[in-house]
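>>> A structural model of the following input is requested.
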Amino acid sequence: MNGGRRGRRIVFWRHGQTAWNVEGRFQGTTDIPLTETGLAQARRAARLLAALEPDAIIASDLQRAARTAAELSAVTGLDVAHDAGLRETYAGVWQGLTNVEIQERYGEVYAAWKRGEPVRRGGGELETEVADRAAPVVLAAVEKLPENGTLVVVSHGGAIRTTIGRLLELDPRSWESLGGLSNCCWSVLGEGWRSWRLLEHNAGTLPEPVIGDDV
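Presented below is the predicted three-dimensional model:
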């Protein structure tokens, strides 16, 4: 984070489409494969992300993320380090249910979660517990980057949102304000003078330089 230098970057890349995404089902830690559309999304995005010249790739070990990461590995020649700490939120009995089914069966808990209260959805993990396991994995990988290096983290929508919230030092009640990521879209964090900064969110094109008074 020296003057005139870009600093390190973290690219959080969500996996490609699955059948449960199409059906609107809560996947959680259920190991669902990519659809053919999901594979095509991963190949397209990998060609774009390769232009960022990443130095390292880490990924959730669930197959939808691992298969997505493999496409970037094929283009860049980088190995992928898989880590269970990057898995999606475990959501117990909610996994496999649609959003409508969850609201019908667990309406009060669902409403509390949407209000930002700490809730174990389906008897599973708290969002802060997801950040507790995922953020250290990301930061450990960042520490191994060269100066101005770029890390690509291939994970899941909920896990990415909570990890970004933790790295930006946001109050957990406000993590929902970050919004979701579309399949195979990404968010970019860069080193600022005092902390990490959100440079891109839910992007499907390469980041453009930001020219402004507060950079």
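>>> Only C-alpha atoms from now on, for both contacts and neighbour counts.
Will do.
>>> isn't residue 66 right up against residue 57?
No: using Cα atoms under 8 Å, residue 66 is not in contact with residue 57, being 10.4 Å away.
>>> in the helix or strand hosting residue 197, what counts as buried?
According to DSSP states H and E, residue 197 maps onto strand 196-203. Across strand 196-203, burial judged by 16 or more other Cα atoms under 10 Å covers 196, 197, 198, 199, 200, 201, 202.
>>> center of the chain - which residue?
residue 160 (2.8 Å; Cα atoms, centre = their mean).
>>> That one touches residue 12, doesn't it?
Yes: using Cα under 8 Å, residue 160 is in contact with residue 12, at 6.6 Å.
>>> chain center to stretch 164-172, what's the gap?
Centroid separation between stretch 164-172 and its chain, computed with Cα atoms, centre = their mean, to the nearest Å, is 13 Å.
>>> Sorry, slip of the keys, the one I care about is stretch 145-161.
Centroid separation between stretch 145-161 and its chain, computed with Cα atoms, centre = their mean, is 7 Å.
>>> before we move on, back to that, got any residues that touch both of residue 66 and residue 57?
residue 154 (Cα atoms under 8 Å, 6 or more residues apart in numbering).
>>> what's downstream of the lengthiest helix in the chain, the next helix or strand?
For the chain, the helix with the greatest residue count under DSSP state H is helix 127-143. Downstream of helix 127-143, the first helix or strand assigned by DSSP H and E is strand 150-155.
>>> Could you pull out the buried residues of that following strand?
150, 151, 152, 153, 154, 155.
>>> Residue 93: which of the buried residues of strand 196-203 is nearest?
Minimum distance to residue 93 across those is 28.3 Å, recorded for residue 202 (Cα to Cα).
>>> Return the residues in contact with the closest one.
Residue 202 touches 180, 181, 182, 185, 186, 187, counting by Cα under 8 Å, 6+ apart.
>>> one more, for comparison:
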Amino acid sequence: MNMRFFLVRHGQTAANASGLFYGSTDVPLTPLGIEQSTRVGALLAEVSFSEAISSQLQRAQQTAELIVPVTGSDPRLNEMDFGRWEMRHFSHIAEEEPEAWQSWLDDWQNATPSGGEPFPHFAGRVKAVADELTQRQESGDMLIVAHQGVLSLLLAHWLKMPSDSLWHFPFRQDAYTMVENRGGFMLLRAFNDRSPFREEE
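Just a heads-up that it's a prediction; the model follows:
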């Protein structure tokens, strides 16, 4: 058996339900978010996880604990810090900081949100996690609960795609994705799956 990584995006929060920019802001799950996470736990009930890690933000930790007891957390799995844009709607940012907003639209990989984290730094810390996990050659199943930006960058890196490919992977908040490590070759086995996980015969 190879190492398998089950990727789960945290459940809904009031901030993402309202369309707000938020990454480092520590917000809890909504009742729907709790319901979504509980459903994912039921989908993965047959998996015997050897490890379960999450970001250090409570929305990810809450989600993980509704699936399986968490064995660790990693700050590198935290979502990108949007600085002064945190908890603001894009329309307000565009109105109040038009130049900064336009710079972001024109070159989001190099334009940093006001007081926030540069994308290259964010992508670099996620890549470091991806590289470490690629080196894991033992057998076992690991649950990783994190955020849209983090999970999409993990997947892009594992599939040998550039960082700007993260937009191709919209992670649902009520599903799981599974990647199998075959001696350092990462194989995408399931994406946004909402069916109960079963071992192949």
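>>> quick one: TM-score?
Overlay of the two chains. TM-score (TM-score structural alignment, normalised by the length of structure 2): 0.83; 197 aligned residues with a Cα RMSD of 2.7 Å.
>>> on that earlier part again, please list which of the contacts of residue 202 of structure 1 are also found as contacts in structure 2.
Compared against structure 2 with both residues aligned by TM-score structural alignment, their matches' Cα atoms under 8 Å, those retain 181, 182, 185, 186, 187.
>>> Which pair of these spans the longest distance?
182 and 187, at 10.5 Å, using Cα to Cα across these.
>>> out of the two, which sits in the more crowded spot?
Set residue 182 of structure 1 next to residue 187 and count neighbours by other Cα atoms under 10 Å: residue 187 wins out with 23 against 16.
>>> For residue 95 of structure 1, see how far away that one is.
To residue 95 of structure 1, residue 187 of structure 1 is 25 Å away according to Cα to Cα, to the nearest Å.
>>> now residue 52 of structure 1
In terms of Cα to Cα, residue 52 of structure 1 sits 35 Å off from residue 95 of structure 1.
>>> Those two - which one has more neighbours?
residue 95 (19 against 16).
>>> and for the longest helix of structure 1, what are the contacting residues?
So helix 127-143 of structure 1 is contacted by 8, 10, 56, 58, 83, 85-89, 118-119, 151, 153, 159, 162-163, 166-167, 172 (Cα under 8 Å, 6+ apart).
>>> just how off-centre is that helix within its chain?
That offset, for helix 127-143 of structure 1, works out to 11 Å (Cα atoms, centre = their mean).
>>> what's the answer for stretch 54-73 of structure 1, then?
That offset, for stretch 54-73 of structure 1, works out to 12 Å (Cα atoms, centre = their mean).
>>> With stretch 171-181 of structure 2 instead?
The answer for stretch 171-181 of structure 2 is 10 Å, by Cα atoms, centre = their mean.
>>> picking that back up, which pair of the buried residues of strand 150-155 of structure 1 spans the longest distance?
Longest span within the buried residues of strand 150-155 of structure 1, Cα to Cα: 150 and 155, 16.0 Å.
>>> what's the counterpart of residue 91 of structure 1 in structure 2?
Alignment note (TM-score structural alignment): residue 91 of structure 1 maps to residue 82 of structure 2.
>>> Please name the residues that touch that match.
Residues counted as contacts of residue 82 of structure 2 (Cα under 8 Å, 6+ apart) are 21, 22, 23, 24, 113, 114, 115, 116, 117.
>>> The third one corresponds to which position in structure 1?
It stands for residue 23 of structure 2. Per TM-score structural alignment, residue 23 of structure 2 is aligned with residue 28.
>>> for its match, helix, strand, or coil?
Classification of residue 28 of structure 1 using DSSP: H, G, I helix; E, B strand; the rest coil returns coil.
>>> That one and residue 93 touch, don't they?
No: counting by Cα under 8 Å, residue 28 of structure 1 does not reach residue 93; the two are 10.1 Å apart.
>>> so where do the helices sit in structure 2?
Under DSSP H, structure 2 gives helices at 14-17, 31-43, 58-65, 90-96, 98-106, 119-134, 148-158.
>>> Just tell me the aligned range of the last one in structure 1.
Which is helix 148-158 of structure 2. Against structure 1, helix 148-158 of structure 2 falls on residues 157-167 (TM-score structural alignment).
>>> and the residue mapped onto residue 49 of structure 1 from structure 2, what is it in contact with?
Aligned counterpart of residue 49 of structure 1 in structure 2: residue 44 (TM-score structural alignment). By Cα under 8 Å, 6+ apart, the contact list for residue 44 of structure 2 reads 67, 196, 197.
>>> how much space between residue 44 of structure 2 and residue 67 of structure 2?
On the measure of Cα to Cα, residue 44 of structure 2 and residue 67 of structure 2 end up 8 Å apart.
>>> The strand holding residue 197 of structure 1 vs structure 2 - mean distance after superposition?
Compared with structure 2 after fitting, strand 196-203 of structure 1 has a mean deviation of 2.2 Å; criterion: mean Cα distance after the TM-score superposition for structure 1.
>>> on that earlier part again, may I ask which of the contacts of residue 82 of structure 2 has the most neighbours?
Top of the contacts of residue 82 of structure 2 by neighbour count (other Cα under 10 Å): residue 23, with 24 neighbours.
>>> re the thing from before, ok, now which ones touch the match of residue 23 of structure 2?
Counted by Cα under 8 Å, 6+ apart, residue 28 of structure 1 has contacts 88, 89, 90, 91, 95.
>>> I figured residue 178 of structure 2 hits residue 188, correct?
Yes: taking Cα under 8 Å as the definition, residue 178 of structure 2 is a contact partner of residue 188 at 6.3 Å.
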